[in-house]
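Peer 1: I'll drop the sequence and a predicted model, then ask my questions.
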Amino acid sequence: MFSYNYRWAILNRLGFSAPLEICREDTIKITSDYFHSGGKLTKSDAQKCGYFLHTLVKKDNKDALKLLINHGVDVNAKDDDAGTPLHNAVWEQNKEIVELLINHGADVNAKSKSEMNPTPLHNAVWEQNKEIVELLINHGADVNAKNDDAGTPLHAASMKDNKEIVELLINRGADINAK
């Protein structure tokens, strides 16, 4: 324990807070020890750490994701494109992390500012991942959400010629007359 506290004191003198260094290092053991020894995240640190959730999603690091989310890091933290960790998990087609994020309050209807402002459902349809499409819909994703092109998930499924997802979306209330 002494070595961890000593290290944090040095880091703080260099201008880094312990929680930010933990997030940056992606070190589950140090992170866990920090929180178990009574360490806390300030609101500012939690916001800054949110950016690292995106990296943890890409690295498929479920343990670190859970630990940071359980200690106050915003599950809906935006990256530079205003995408959320859920957007990234969908792009990575990682159903387990999609479930983890949803179960911790991820916004299934969040729009990113990347090309055309898609929702996670748009991304799942575009990736043709029926399991994730169903999961998102089952947790309240808007089947008629429009991106900047006024395109809906049904439009995307039709463009991909994915009959299974087209049928799923229609059966779940997608507007076949959406323009």
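Peer 2: It's in. Residues are numbered from 1 along each chain as shown.
Peer 1: please count neighbours and contacts with C-alpha atoms only from this point.
Peer 2: Noted.
Peer 1: got a list of contacts for the helix or strand encompassing residue 6?
Peer 2: Per DSSP states H and E: residue 6 is located in helix 2-13. Counting by Cα atoms under 8 Å, 6 or more residues apart in numbering, helix 2-13 makes contact with 17-18, 21, 30, 34, all of which sit outside it.
Peer 1: try it against this one:
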Amino acid sequence: MEGLVNLVHEIAVAMGWLLPTACYAAAVSCLIFSLVGIYQYYHPTIQALQDKPWLPYLSLVLCGVFASFNVILTKSTASAGTDVQVTLGDAATSYSTADSLITGTGPKDAILAIVKDFALFFQMFGAWTCFFAVLTWFAIQRGRSNRERLGCGIQYVFGVMLLNPVKDATWILSFWP
């Protein structure tokens, strides 16, 4: 099990280093889209965004969202009732595995030990889920995706839930008799 934990931990560290790059790339692309859209809107000969004049300004707001994505995720986790501080590009490089899956009083303790071992991967997966939820929501606003807006909201909520996997696993296991 230790080899699997090591592999998943390294994947999570790689995800932690790639997420800021993706956030800043999305912020720059939103800024460029916003500047081009504002120019096209105020230029009388170009009719590109006449049906959605608010879209460049929304893109400008999303530029700020992507540039400060760690603050947005931290505030989202605070709204969920946790005290997780999200930092981008500062993934943990060390971890502690559970001593043994046999220690404890039953299967609940074994499941919590496994969740603690894979917590960094769950956290990074949750952050990526939130990133893609916001990105897809913007694609819906632009008319590039046929998904529902509510689905992006649900995806974002589940991504925030994954940012604190131990608390969520403890809550789910509380229903187990």
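Peer 2: Good, I have the coordinates. Just so we're clear, the structure is a prediction, and the values are computed from it rather than from any experiment.
Peer 1: what's the TM-score for these two chains?
Peer 2: After superposition, the two chains reach a TM-score of 0.22 (TM-score structural alignment, normalised by the length of structure 2), with 66 aligned residues with a Cα RMSD of 5.3 Å.
Peer 1: report the buried residues of the helix holding residue 6 of structure 1.
Peer 2: By neighbour count on 16 or more other Cα atoms under 10 Å, the buried set for helix 2-13 of structure 1 is residue 8.
Peer 1: mind listing what's buried in the helix or strand that it is followed by?
Peer 2: Later in the chain than helix 2-13 of structure 1, the nearest helix or strand by DSSP H and E is helix 18-25. Buried residues in helix 18-25 of structure 1, defined by neighbour count with 16+ other Cα under 10 Å: 18-23.
Peer 1: measure how helix 18-25 of structure 1 sits relative to helix 2-13, angle-wise.
Peer 2: For helix 18-25 of structure 1 against helix 2-13, the angle by axes from the mean of the first three to the mean of the last three Cα atoms, to 10 degrees is 100 degrees.
Peer 1: and the contacts of helix 18-25 of structure 1?
Peer 2: 8, 11-12, 30-31, 40-41, 45, 48-49, 52.
Peer 1: for PyMOL, what selects the buried ones among those?
Peer 2: Remark: buried members of the contacts of helix 18-25 of structure 1, expressed as a PyMOL selection using 16+ other Cα under 10 Å:
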select buried, resi 8+30+31+41+45+48+49+52
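Peer 1: let's see which of the contacts of helix 18-25 of structure 1 end up in helices.
Peer 2: Using DSSP state H, the members of the contacts of helix 18-25 of structure 1 that fall in helices are 8, 11-12, 30-31, 45, 48-49, 52.
Peer 1: redo the residues you listed as a markdown table? Include distance to residue 64 of structure 1.
Peer 2: Shown next, in a markdown table, are those (distance: Cα to Cα, whole Å):
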| residue | distance to residue 64 of structure 1 |
| --- | --- |
| 8 | 19 |
| 11 | 21 |
| 12 | 22 |
| 30 | 10 |
| 31 | 8 |
| 45 | 16 |
| 48 | 15 |
| 49 | 11 |
| 52 | 10 |
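Peer 1: between these, which is nearest residue 66 of structure 1?
Peer 2: residue 31 (11.3 Å; Cα to Cα).
Peer 1: brilliant, that's me finished.
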